[in-house]
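[1] give me a 3D structure for the following:
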Amino acid sequence: MADVRVTYDKTADAAYLYLTEPQASVRSARMYPCDPVDVDGMINLDFDEQGRLIGIEVLAASSKLPEYLLRSAERLDTEGP
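    You can find the predicted model right below:
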């Protein structure tokens, strides 16, 4: 199973799932916001120049993602794990 880098800011309750190689420096060329009504929140999909999905931003992450994933995520806030 591949490792996916996940960052989490508890203060903002926002997480980001990186779907690229850890060493890769890939930039988002297009962002597609999922319909907030359909997903009951804000989830944005980032795509590269070739149309490949490179990342997923999840707002209100604590209500959308499993707790174990947020606990193991790289923390971006000052609270720590």
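[2] all contacts plus neighbour counts: C-alpha atoms, from now on.
    Will do.
[3] can you tell me how far residue 64 is from residue 28?
    23 Å (Cα to Cα, to the nearest Å).
[4] my error: substitute residue 9 in the last question.
    Distance from residue 9 to residue 28, by Cα to Cα: 20 Å.
[5] for the longest strand belonging to the chain, packing partners?
    Ranked by residue count under DSSP state E, the longest strand found in the chain is strand 53-59. The helices and strands touching strand 53-59, judged by 3 or more Cα pairs under 8 Å, 6 or more residues apart in numbering; DSSP states H and E, are strand 14-18, strand 43-47.
[6] I'd like the structure of this one too, to check against the first:
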Amino acid sequence: MGGTEVKISYDDRTDLLYLRFDERKQDVENKRVTDDVVLDIGAGGKIIGIEILDASLHLDLDRLLPVRYGASKAG
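    The predicted structure follows:
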């Protein structure tokens, strides 16, 4: 069973962490699941990405970033 590569990016100016599961350009619908978590939903209801707003309030970014495999730190 093959895995999905997850791309992680973080913008320290906006404190937004983004997990991307599908690199293809496509239209998405945004679904807010909490005040600080938004799902990007693609065709067929597939989750394309997850936005975490105010990420530094919810995650220990010093420990999480940089992630070495399939990830980047933007900013």
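[7] overlay them and tell me the TM-score.
    The pair, once superposed, lands on a TM-score of 0.73 when counted by TM-score structural alignment, normalised by the length of structure 2; 69 aligned residues with a Cα RMSD of 2.0 Å.
[8] contacting residues for the counterpart of residue 6 of structure 2 in structure 1?
    Correspondence of residue 6 of structure 2 to structure 1, assessed by TM-score structural alignment: residue 4. By Cα atoms under 8 Å, 6 or more residues apart in numbering, residue 4 of structure 1 lies in contact with 17, 18, 19.
[9] what's downstream of the helix ranked longest in structure 1, the next helix or strand?
    Using DSSP state H to define each element, structure 1 has its longest helix at helix 67-72. Following helix 67-72 of structure 1 in sequence order, the next helix or strand is strand 74-75 (DSSP states H and E).
[10] in structure 2, what stretch matches that next one?
    Going by TM-score structural alignment: strand 74-75 of structure 1 matches residues 72-73.
[11] distance check, residue 7 of structure 2 against residue 35 of structure 2.
    23 Å.
[12] more neighbours: the two, which one.
    residue 7 (18 against 9; other Cα atoms under 10 Å).
[13] average offset of the longest strand of structure 1 relative to structure 2?
    Superposing on structure 2 places strand 53-59 of structure 1 at an average distance of 0.5 Å from its equivalents, by mean Cα distance after the TM-score superposition for structure 1.
[14] which part of structure 2 matches that strand?
    Counting by TM-score structural alignment, strand 53-59 of structure 1 corresponds to residues 47-53.
[15] give me the neighbour count for residue 75 of structure 2.
    Neighbour count of residue 75 of structure 2, defined by other Cα under 10 Å: 10.
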